[in-house]
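Trainee: Below are the sequence and a predicted model; questions follow.
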Amino acid sequence: MAELYATVEESARLLDVACHRDTVWPILSTYEDAFSHPAAVVAFRVATALRHAGELDCRFRTHPDVRDPYAVALSHGLTPKTDHPVGTLLADIHDRCFVESHGIDFGVVGGFKKIYGAFTPDDLQEASKLADIPSMPRSLAENVGFFARHGLDDRVGVLGIDYANRTVNVYFNEVPAESFAPDTILSTLREIGMATPSEQMLKLGEKAFGLYVTLGWDSPKIERICYAAATTDLTKLPVPVEPEIEKFVRSVPYGGDDRKFVYGVALTPRGEYYKLESHYKWKPNAVNFI
């Protein structure tokens, strides 16, 4: 764990991001078993959006035996207890679905942020059924028709709960190939009120393997949609890499012989921004999400 902390600290320094031991070390020590597990997956991520400036995110997968990593976070003081429905959502998901593994997301500045629940590839969930979970944002139910029209309703592979921003990410697996065609992307974005995409976004979208949407409790609308492409060589992507991300690639270390990236573009009603996840430790067939 000391080695991983040193890696996080050095990576943040190279990116001119403040890294405080009092923020990072408690998270690493709380989930120490996850990092030492043979199937451990650890990744670093940066984004070009203003709200992400000055931050380096770290993501890791927990051991499947950790049934409720949110309860663990609460008991160790990593996040405050809340009466908001976001605080009961993970438990409610477990009551209705088999969750194969979890992921934890934290920032070296912002601390504990998110928990992801991943379903098995042969047991993808239906958005229409997940919408019946009492603590789920009602915006999921409001958009079930949209998911069905695009062949996504029965393809939910991961749910990401953002405790800091009180939102939920819904990740879709085995997305129909036509969803990534430029004309389809354009019509999809118009349908849900997102900004007109750039040509760069459309080129990256054609190479995407999956997409996710962000939903909240305060609005029935989809807040954000993200398309993500995976590669072991960024030069093979059909788009230039953003300057902030290029600096990130030069600065963040990785373990093993191969390097893996997940490059995503997120669309909001106000515009688009880019995110890059670089895997420090990864295993073949590991769940991809950004």
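Mentor: Received it, and whenever you're ready, just let me know what you need.

Trainee: going forward, measure contacts between C-alpha atoms and count neighbours the same way
Mentor: OK.

Trainee: quick one: the strands in the chain?
Mentor: Ranges of strands within the chain are 42-47, 57-62, 101-107, 111-118, 156-162, 167-172, 210-216, 224-231, 261-268, 271-281, based on DSSP state E.

Trainee: tally of neighbours for Asp22?
Mentor: By the criterion of other C-alpha atoms under 10 Å, Asp22 has 10 neighbours.

Trainee: before we move on, what about Phe248?
Mentor: Neighbours of Phe248 using other C-alpha under 10 Å come to 23.

Trainee: which non-adjacent residue is nearest it?
Mentor: Nearest residue to Phe248, sequence neighbours excluded (C-alpha to C-alpha, 6 or more residues apart in numbering): Leu15, at 6.7 Å.

Trainee: Let me know whether that neighbour touches Pro253 as I believe.
Mentor: No: between Leu15 and Pro253 there is no contact under C-alpha atoms under 8 Å: 11.9 Å.

Trainee: okay, the two: which has more neighbours?
Mentor: Leu15 (19 against 16).

Trainee: show me what contacts that one?
Mentor: Applying C-alpha atoms under 8 Å, 6 or more residues apart in numbering, we find Leu15 in contact with 247-248, 251.

Trainee: one more time with 10 Å
Mentor: When contacts are counted by C-alpha atoms under 10 Å, 6 or more residues apart in numbering, Leu15 touches 46, 54-56, 244, 247-252.

Trainee: What is the burial count for the spatially closest residue to Thr231 that is not a sequence neighbour?
Mentor: Spatial nearest neighbour of Thr231, excluding adjacent residues (C-alpha to C-alpha, 6+ apart): Phe261 at 5.3 Å. By the criterion of other C-alpha under 10 Å, Phe261 has 21 neighbours.

Trainee: Burial check on the closest residue to Thr120 other than its chain neighbours, number of neighbours?
Mentor: Spatially, and ignoring its direct neighbours in sequence, Thr120 is nearest to Glu100 (5.8 Å; C-alpha to C-alpha, 6+ apart). Counted by other C-alpha under 10 Å, the residues lying close to Glu100 total 16.

Trainee: Spit out the contact partners of Glu100.
Mentor: Contact partners of Glu100, counting by C-alpha under 10 Å, 6+ apart, are 63-65, 67, 117-121, 123, 158.

Trainee: Please apply the same query to Val41.
Mentor: Val41 touches 34-35, 59-62, 103, 279-284, 286-287, counting by C-alpha under 10 Å, 6+ apart.

Trainee: Just the buried subset of these, written out for ChimeraX, thanks.
Mentor: Remark: buried members of the contacts of Val41, expressed as a ChimeraX selection using 16 or more other C-alpha atoms under 10 Å:
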select :34,35,59,60,61,62,103,279,280,281,282,287
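
Trainee: take the one below as the second:
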Amino acid sequence: MATSPFDRSRFVTELSTLCESLDAPYSKQKIEQILNAFDEHLDNSYVWFRCTSKPKDVVNFRLAFHGKFVDTISIETKAGWIDAENPLAITNRSWSSKENAEEWCDFDPSRGIAKNWVYFQRLQPVKEVLSVPGLPPTAASRVPDLQAVGLDDQVNFAAVDYSNKSINVYFLLPGNLTSERVAKYVGLAGSKPVPEEDVRIMSRHMNPMFTFGVTMIPETGHIPRVAFYATVDDAASFGPLQGHDRLIKFYKEAPCLDKKKLEIPCWSYGANDSNQYMKGEASYAGYNEDFSREMFERWIA
């Protein structure tokens, strides 16, 4: 958790500077509106930045509330950003009603709320996650396809994406990736197999466990993209990011107030070129290594 009061003025300045450097859209007024809505929780939040390799794409920021439940949907509806009867909001409430679940948020600094996240303290069965109120039956219809590639009782996070009208389901999986495993995973999104060398690089940074994300359009059950997440020590010098100049710049310039900066690069795959890219996440404030270790230990207990 944050060890000092959240400096709103500094955050607005640093985020605005980062967006300008990366040619990303932002509005200081919108950022202030978001901070006003969550004011009472800022001192105890874990703040991240997120960027993709796509030119001019948004630089999101995340507010995570470790160790406590914050009713983010109520805050967002009170602010007028979402309708409480929005099926995605209902889905998020269904997920967060599970024991000790937490709600987190991703924000677009030019438009407002982008995603609601749910962190599950205990790994969840994908069948249950895709069968909650708010989701049409077409979402649950993909469960056999997910189970067929080994994705079943390992859901550690889920998210609703208001910007893209999609959902994300994340799985905590064992490392030691093989080309065969990766081909099955990316095949869910209609992507071509990943080159052997890329699989070897990914596997080196995804042991003993890693998170794998599946994006789905609930109304159709279509899976447009999947993603692999790794944790590295120096993302700006990370080999797979070479050639992705925007992400390298992001990692070099993203400010961090934590003693240790957490950096997470991600590989995204899909059938369309728009879903073939890399993205990166970096901690800004409130990162607690002990809490993250405890979170992982809960999942594998």
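Mentor: Thanks, I have the structure now. Every value quoted in this text rests on a predicted model; they were computed, and no experiment measured them.

Trainee: Got a TM-score for the two of them?
Mentor: Scored against TM-score structural alignment, normalised by the length of the first structure, the superposed chains reach a TM-score of 0.86; 278 aligned residues with a C-alpha RMSD of 2.4 Å.

Trainee: quick one on the thing from earlier: identify the residue of the second structure aligned to the residue nearest to Phe248 of the first structure.
Mentor: Aligning on TM-score structural alignment places Leu15 of the first structure opposite Leu22 in the second structure.

Trainee: roughly how far apart are that match and Arg8 of the second structure?
Mentor: 21 Å (C-alpha to C-alpha, to the nearest Å).

Trainee: Also Ile248 of the second structure?
Mentor: From Ile248 of the second structure to Arg8 of the second structure the distance is 26 Å (C-alpha to C-alpha).

Trainee: Kindly report the same for Ala140 of the second structure.
Mentor: Per C-alpha to C-alpha, Ala140 of the second structure is found 41 Å from Arg8 of the second structure.

Trainee: Just the helices from the first structure, written as ranges.
Mentor: With DSSP state H, the ranges of helices along the first structure come out as 2-14, 21-30, 32-36, 69-75, 86-96, 127-130, 138-142, 144-149, 182-191, 199-206, 243-251.

Trainee: out of these, which comes closest to Leu50 of the first structure?
Mentor: helix 243-251 (11.4 Å; C-alpha to C-alpha).

Trainee: Would you mind getting the average deviation of that closest one from the second structure?
Mentor: Mean deviation of helix 243-251 of the first structure relative to the second structure after superposition (mean C-alpha distance after the TM-score superposition for the first structure): 1.3 Å.

Trainee: In the second structure, what range does that helix match?
Mentor: Going by TM-score structural alignment: helix 243-251 of the first structure matches residues 245-253.

Trainee: And the contacts of the matching stretch?
Mentor: Under C-alpha under 10 Å, 6+ apart, the answer for stretch 245-253 of the second structure is 14, 17-19, 21-23, 49-57, 59, 234-238, 241-242, 263-265, 278-282.

Trainee: buried ones in it?
Mentor: So stretch 245-253 of the second structure, judged by 16+ other C-alpha under 10 Å, has buried residues 246-248, 250-251.

Trainee: if we can go back for a sec, got the contacts of Leu15 of the first structure as CSV, with distance to Ile133 of the first structure columns?
Mentor: CSV is the format used below for those (distance: C-alpha to C-alpha, whole Å):
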residue, distance to Ile133 of the first structure
Val46, 32
Gly54, 36
Glu55, 33
Leu56, 32
Glu244, 39
Lys247, 42
Phe248, 38
Val249, 40
Arg250, 43
Ser251, 42
Val252, 39
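
Trainee: Let me have the strands of the first structure in CSV, extended by distance to Asp22 of the first structure.
Mentor: Converted to CSV, the strands of the first structure look like this (distance: least, C-alpha to C-alpha, whole Å):
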stretch, distance to Asp22 of the first structure
strand 42-47, 19
strand 57-62, 15
strand 101-107, 12
strand 111-118, 9
strand 156-162, 21
strand 167-172, 26
strand 210-216, 30
strand 224-231, 32
strand 261-268, 29
strand 271-281, 22
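
Trainee: Among the ones you listed, which comes closest to Ser75 of the first structure?
Mentor: Using C-alpha to C-alpha, the strands of the first structure put strand 111-118 closest to Ser75 of the first structure, at 13.1 Å.

Trainee: average offset between the closest one and the second structure?
Mentor: Mean deviation for strand 111-118 of the first structure: 0.8 Å (mean C-alpha distance after the TM-score superposition for the first structure).

Trainee: Find me the equivalent region of that strand in the second structure.
Mentor: Using TM-score structural alignment, strand 111-118 of the first structure pairs with 112-119 in the second structure.

Trainee: distance between that stretch and the chain's centre?
Mentor: 9 Å (C-alpha atoms, centre = their mean, to the nearest Å).

Trainee: And for stretch 102-122 of the first structure?
Mentor: 7 Å.

Trainee: For that stretch, list every residue counted as buried.
Mentor: So, applying 16+ other C-alpha under 10 Å, buried residues of stretch 102-122 of the first structure: 102-109, 111-119.

Trainee: same question, stretch 76-84 of the second structure
Mentor: 76, 82, 84.

Trainee: Make CSV from the buried residues of stretch 245-253 of the second structure and add distance to Gly221 of the second structure to it.
Mentor: As requested, these are exported to CSV (distance: C-alpha to C-alpha, whole Å):
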residue, distance to Gly221 of the second structure
Arg246, 32
Leu247, 31
Ile248, 34
Phe250, 33
Tyr251, 34
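
Trainee: Closest one of these to Arg181 of the second structure?
Mentor: Leu247 (26.8 Å).

Trainee: State the span of the second structure onto which stretch 153-161 of the first structure is aligned.
Mentor: Going by TM-score structural alignment, stretch 153-161 of the first structure lines up with residues 152-160 of the second structure.

Trainee: contacting residues for Val239 of the first structure?
Mentor: Counting by C-alpha under 10 Å, 6+ apart, Val239 of the first structure has contacts 199-204.

Trainee: List only those of the residues you listed flagged as buried.
Mentor: 201-204.

Trainee: which of the residues you listed lies closest to Thr30 of the first structure?
Mentor: Once C-alpha to C-alpha is applied, the member of these that ends up nearest Thr30 of the first structure is Leu204, at 37.0 Å.

Trainee: Return the residue of the second structure aligned against Leu74 of the first structure.
Mentor: Using TM-score structural alignment, Leu74 of the first structure pairs with Thr77 in the second structure.

Trainee: Could you do Leu89 of the first structure as well?
Mentor: Per TM-score structural alignment, Leu89 of the first structure is aligned with Thr91.
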